[in-house]
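Enquirer: Starting from these lines, generate the structure:
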Amino acid sequence: MEDNFLINLLGIDELSLRRILEECDCYSNYRISQLKNWIHRRQVSSFDEMTNLSMKLRDYLKTIAKIEAMPLKTQQFSMDGTRKWLFDAGFDNAVETVFIPDSNRNTLCISSQAGCAVNCSFCFTGQQGFNRNLTTSEIIGQLWWAQKNINNDFFSGNLDKSIINSPKITNIVMMGMGEPLLNYSQVIPALRLMMDENSYALSKRKITLSTSGIVPMIDKLVNDCPVSLAISLHAPNDELRDKLIPINKKYPLQELMKSCRNYVSYAPRDFITFEYCMLDNINDSDKHAFELIELVRTIKCKINLIPFNSFPNSNLKRSTQNRILSFVKILNSQGIVTTVRKTRGDDINAACGQLAGSIKNITKIKTHESIKL
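Expert: Next comes the predicted model:
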């Protein structure tokens, strides 16, 4: 069978695997566990290497299936240990994935779309426009490829073990290119595979989905797969948020906050994170801080302040360090847990808001002009 018609097992759920094994008269729960273990735990791509599967099953899988991530185009290494990979998504598109090691965890930032149609003014991805949704196989393939790559370099001695003390990817953040909740049908199966005990065995607490605020999909996520939730907030009032995040005109703050209050009851960490990009003289005044306090007061939450990371033609500037610290002090004084995100990988344009990839835009999205208040 031609490669384009082969089933990519990276994105296949347990029910689909069962059907495949039943067609070969090889089905058992144990066989499914074995197959998932080979694919997701050991990152094996050749059926010949799956030596505890019968020859009959291996030969059958060769005729109908493949295990294949998106092709790697380039990789970059930051001085702080961060890695950025650019994957070929076909049709003149490429998406980026970022690995961020820390002393007690290894985080992988995964993309869900080739580009993004939300068009946030402070995010480079949004300025590239949008082409298409990634498939479940392409989403999981980023995790599969990254874990395989880190394992190989760690055990061959090619990693600085003073920076990375374990090869295991422990945390996933759906904060790469794209709005995950606008690719719901492909993202949810990917999240479930990440949590599958025979695949990556990550807990809901270790997977964070970041959204600009697609209210109906947040409400749906509660029932389908309530992982840790981060809201890309960035403004304490509708007037400003309409300018920074145009989707706010469709799902204004009152609706979004109502949805967040409901989600907290199901959130695995019993709180929601509000992400807030600190933009000089735009959203960083004392007045904005007090507005933010009133906005989130009735929601169990944490605030994560993100110093703006520049990109070409953004016309925006990062808030000063003193202004950020003053903002933190105001929020903390009202009992709101507030942290400042440590900038990682900015020397390779891998920091928050800097991912761009390469997108063949099929929308009418245009670069924002300077925001005027």
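
Enquirer: Going by C-alpha atoms from here, please, whenever you check contacts or count neighbours.
Expert: OK.

Enquirer: Touching the helix with the most length in the chain from outside, list them.
Expert: Scanning the chain for the longest helix, with DSSP state H as the assignment, gives helix 136-155. Contact with helix 136-155 is made by 8-12, 40, 42-43, 68-70, 97, 99, 108, 110-112, 159, 161, 166-169, 186-187, 189-190, 193-194, as judged by Cα atoms under 8 Å, 6 or more residues apart in numbering.

Enquirer: one more to put side by side:
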Amino acid sequence: MTATPETPTRTQVRPKTEGWTQKKDAEGRPLLQFASPKRGKPPVHLADLSPAQRVEKVTELGMPGFRAAQLEKHYFVHGTHDPAAMTDLPAAGREEFVHGMLPPLLTEVRRLQTDRGDTIKFLWKLHGGALVESVLMRYPGRITLCVSSQAGCGMNCPFCATGQAGLTRNMSAAEIVAQVVRANRVIAEGQLGDPREFGHEGERVSNIVFMGMGEPLANYARVMQAVRVMVDKKHGLGMSARGITISTVGLVPAIRKLSDEGIPVTFALSLHAPDDELRDEMIPVNSRWKVDEALDAAREYFEKTGRRVSIEYALIKDMNDHGWRADLLGEKLNARGRGWVHVNPIPLNPTPGSVWTASTRAAQDEFVRRLEAHGIPTTIRDTRGKDIDGACGQLVATEADQDAAQATPAEV
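Expert: Have a look, this model is predicted:
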């Protein structure tokens, strides 16, 4: 690689936490949590099971197996777990049966909506009291839901609000899917704008981004079960795999595993720095798998799936937005071939207690210009929800959220 730091014309800000203390291990390195703490598990739900397992459980509950298909339609198509709405089921024992297969998983604590009404942030309380958020966004021609896969996050990145409290627990596959089901209900009820005015009746979430709370590939099995339910046209939500984006900060073994799944989701690598010296400080998991290892795994994903990879890059003023870093990134990407990758620079979203801020417009433009000069397709990310703390890196359960959750009874 030929790119080297240019003669400094701007200062080099070093990553550090502001307003909170980063958890460290016994050697003083940022603590990484890959295993979920042992906490109360949510009840098993229809979406946690394969179609065959659903039939088995239905029969265990004393109903004929074909009732599983009826429940799938009620939940995935109509978005309901209310027994009263399921008049095609026998009245005798209906409530117990439905709650046995479709136990309520998410309790809405609060929602915030932007003034334009095109973005809604939900705060959900999970089984056991853990809190997560998801963000629903209307764009021209599509509706995107940013879902959480963990309560909290164990990756401990100093510029991300979600990781400040560490990892509370992994979410179940059904809890992940439930965010989509609930969002579809909100859309159908016209709460993201009247579908007849902005889109069409029968609108649903069309795109999923696993960019909410948590590191998706650290909860691999449950995330993949959720994805299988999302793309299953007969027994699930029937979404397009190409409309689902799974992001990671660089868990290389899991990236390689994802490459072999045979489900052509969009893969996004949250890189944020092309040089190990800076990325070691910005992304603690870089101490396990370096930049070149993560990029090699990303290239392998493209080779095996044919799906172009996205590189996510949060632009932080005077930290990682120097022109020479754009050159180094362009060179590293091109060293692995052409046409396999797209870069999404994202102006940093401020988080509570942090003095870090987004790059200047001039620095953003220069960063993009240099990448494009290397022939790298580059698009500045259109971030949504900053005014409701719903943008990338802003999702965190505050003390006020905790208080509101305690006052909110669990849904039944």
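
Enquirer: Need the TM-score between these chains.
Expert: Scored against TM-score structural alignment, normalised by the length of structure 1, the superposed chains reach a TM-score of 0.87; 351 aligned residues with a Cα RMSD of 2.3 Å.

Enquirer: just to revisit the earlier point, can you flag the buried ones in the contacts of helix 136-155 of structure 1?
Expert: Buried by 16 or more other Cα atoms under 10 Å: 8-12, 40, 43, 68-70, 97, 99, 108, 110-112, 159, 166-169, 186-187, 189-190, 193-194, out of the contacts of helix 136-155 of structure 1.

Enquirer: What about these, which are in strands?
Expert: Taking DSSP state E, the ones among those that sit in strands are 8, 97, 99, 108.

Enquirer: May I ask which two of these are separated the most?
Expert: Farthest-apart pair in these is 8 and 99; separation 23.7 Å (Cα to Cα).

Enquirer: Could I get the full set of helices for structure 2?
Expert: Going by DSSP H, structure 2 shows helices at 51-60, 67-72, 94-101, 173-188, 195-198, 220-231, 252-259, 276-282, 291-305, 323-334, 361-373, 399-406.

Enquirer: Looking at those, spot the one closest to residue 115 of structure 2.
Expert: Using Cα to Cα as the measure, helix 195-198 is the one of the helices of structure 2 that comes nearest residue 115 of structure 2, at 15.7 Å.

Enquirer: Report the buried residues of the closest one.
Expert: Neighbour-count burial for helix 195-198 of structure 2 [16+ other Cα under 10 Å]: 195, 198.

Enquirer: Mean per-residue distance, that helix versus structure 1.
Expert: Helix 195-198 of structure 2, aligned to structure 1 and superposed, deviates on average by 6.3 Å (mean Cα distance after the TM-score superposition for structure 1).

Enquirer: quick one, what contacts the residue nearest the centre of structure 1?
Expert: Closest to where the C-alpha atoms of structure 1 average out (Cα atoms, centre = their mean) is residue 174, at 1.5 Å. Residue 174 of structure 1 is in contact with 109, 110, 111, 112, 180, 207, 208, 209, 210, counting by Cα under 8 Å, 6+ apart.

Enquirer: same deal with residue 341 of structure 2?
Expert: Contacts of residue 341 of structure 2 (Cα under 8 Å, 6+ apart): 308, 309, 310, 311, 333, 376, 377.

Enquirer: ditto for residue 93 of structure 1
Expert: 114, 131, 357, 358, 359, 360.

Enquirer: Map it across to structure 2 for me.
Expert: In structure 2, residue 93 of structure 1 lines up with residue 130, judged by TM-score structural alignment.

Enquirer: Which residue is the nearest non-sequential neighbour of residue 42 of structure 2?
Expert: Nearest residue to residue 42 of structure 2 in three dimensions, chain neighbours excluded: residue 127, at 5.4 Å (Cα to Cα, 6 or more residues apart in numbering).

Enquirer: Who are the contact partners of the residue mapped onto residue 234 of structure 1 from structure 2?
Expert: If you follow residue 234 of structure 1 across to structure 2 using TM-score structural alignment, you land on residue 272. Counting by Cα under 8 Å, 6+ apart, residue 272 of structure 2 touches 279, 282, 312, 313, 314, 315, 320.

Enquirer: so which of those comes closest to residue 236 of structure 2?
Expert: residue 312 (29.3 Å).

Enquirer: Do I have it right that the closest one meets residue 347?
Expert: No - counting by Cα atoms under 8 Å, residue 312 of structure 2 stays clear of residue 347, with 10.6 Å between them.

Enquirer: What's the separation between residue 176 of structure 1 and residue 352 of structure 1?
Expert: Going from residue 176 of structure 1 to residue 352 of structure 1 by Cα to Cα, to the nearest Å gives 8 Å.

Enquirer: Need the residues touching each of those two.
Expert: By Cα under 8 Å, 6+ apart, residue 176 of structure 1 and residue 352 have no common neighbours.

Enquirer: Residue 215 of structure 2 -> structure 1?
Expert: Per TM-score structural alignment, residue 215 of structure 2 is aligned with residue 179.

Enquirer: what number of residues lie near the aligned partner of residue 258 of structure 2 in structure 1?
Expert: In structure 1, the residue equivalent to residue 258 of structure 2 is residue 221, according to TM-score structural alignment. Neighbourhood size, residue 221 of structure 1 [other Cα atoms under 10 Å]: 18.

Enquirer: Across to structure 1, which of the contacts of residue 272 of structure 2 hold up?
Expert: Checked against structure 1 using both residues aligned by TM-score structural alignment, their matches' Cα atoms under 8 Å, the contacts of residue 272 of structure 2 keep these contacts: 279, 282, 312, 313, 314, 315, 320.

Enquirer: What about whichever residue in structure 1 pairs up with residue 173 of structure 2, how many residues nearby?
Expert: Residue pairing (TM-score structural alignment): residue 173 of structure 2 is matched to residue 136 of structure 1. Other residues lying near residue 136 of structure 1 total 23 when counted by other Cα under 10 Å.

Enquirer: try the one 3 residues further on
Expert: When neighbours are defined as other Cα under 10 Å, residue 139 of structure 1 has 26 of them.

Enquirer: measure it to residue 279 of structure 1 for me?
Expert: Separation of residue 139 of structure 1 from residue 279 of structure 1 (Cα to Cα): 31 Å.

Enquirer: Next: residue 253 of structure 1.
Expert: Separation of residue 253 of structure 1 from residue 279 of structure 1 (Cα to Cα): 19 Å.
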